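> all I have is the shape, not the residue letters:
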């Protein structure tokens, strides 16, 4: 399944946000993969952040990560940098952006 999300970085924290993502802890990346994600990318337009996640089951991915210490630490770090954060709760699994169009496969 493919999930698109929107978050927002604080205007005065963009450089810190990007620097943090150059140093994502290997344990966090491994936990994300272990939770079922095969891909996660983030694009930025000004302060707007757009995430694209490919995973087996987004609700399960969130449940696996929500209380995992390495993710809790990372989310605490991100909370200082973001105006709109990624919601890891059960309700967060409904927060994906609706897909409007996709180029049909040939």
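Nice, I can see it. This one's a predicted model, so the numbers in the text were calculated from it and none came from an experiment.

> okay, CA-based contacts and neighbour counts for the rest of this
Noted.

> burial of residue 4, as a residue count?
Residues lying near residue 4 (other C-alpha atoms under 10 Å) number 17.

> list the contacts of it.
50-53, 96-99 (C-alpha atoms under 8 Å, 6 or more residues apart in numbering).

> nearest residue to it other than its sequence neighbours?
Excluding its sequence neighbours, the residue lying closest to residue 4 (C-alpha to C-alpha, 6 or more residues apart in numbering) is residue 52, at 4.5 Å.

> try it against this one:
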């Protein structure tokens, strides 16, 4: 399944956000893969961030990461940098962007 998300960096924190993503902990990327993600790409346009996640089951992926200490630490770091954060709550799996069009 493919999920698209929108988050937003706080004004003036764009370079810090970019730098943080050059240093994503290996333990976290391994956990994301174990959780069923095959690919996760983030694009940034100004403050706006667009994520595309290819995974087996997005709800299961979120559940696998929700209580993981490395993810909790990462989300705390991201909360410092983001106005709109990635939602790891129970209802977070319903926060994806609706597909409007796709070239078949």
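Cool, the structure landed. Predicted model, so just to flag it, every value in this text is computed and none were measured.

> about what we covered before: out of the contacts of residue 4 of structure 1, which is nearest to residue 1 of structure 1?
residue 53 (8.1 Å; C-alpha to C-alpha).

> narrow the contacts of residue 4 of structure 1 to those in strands?
50-53 (DSSP state E).

> got the residue ranges for the helices in structure 2?
14-21, 26-34, 58-66, 69-81 (DSSP state H).

> and the longest one, how far from the chain's centre?
Counting by C-alpha atoms, centre = their mean, to the nearest Å, helix 69-81 of structure 2 is centred 11 Å from the centre of its parent chain.

> residues in structure 1 aligned with that helix?
Mapping helix 69-81 of structure 2 onto structure 1 (TM-score structural alignment) gives residues 69-81.

> buried ones in that stretch?
70-71, 75, 78, 81 (16 or more other C-alpha atoms under 10 Å).

> what sits up against it?
9-10, 13-14, 16-17, 27-28, 65-66, 85.

> let's see it at 7 Å
9-10, 13, 17, 28, 65-66, 85 (C-alpha atoms under 7 Å, 6 or more residues apart in numbering).

> wait, what's in contact with the residue nearest the centre of structure 2?
Residue closest to the mean C-alpha point of structure 2, counted by C-alpha atoms, centre = their mean, is residue 86 at 5.5 Å. The contact partners of residue 86 of structure 2, taken as C-alpha under 7 Å, 6+ apart, are residue 7.

> ok, now the one 10 residues further on?
Residues touching residue 96 of structure 2, when contacts are defined by C-alpha under 7 Å, 6+ apart, comprise 3-5.
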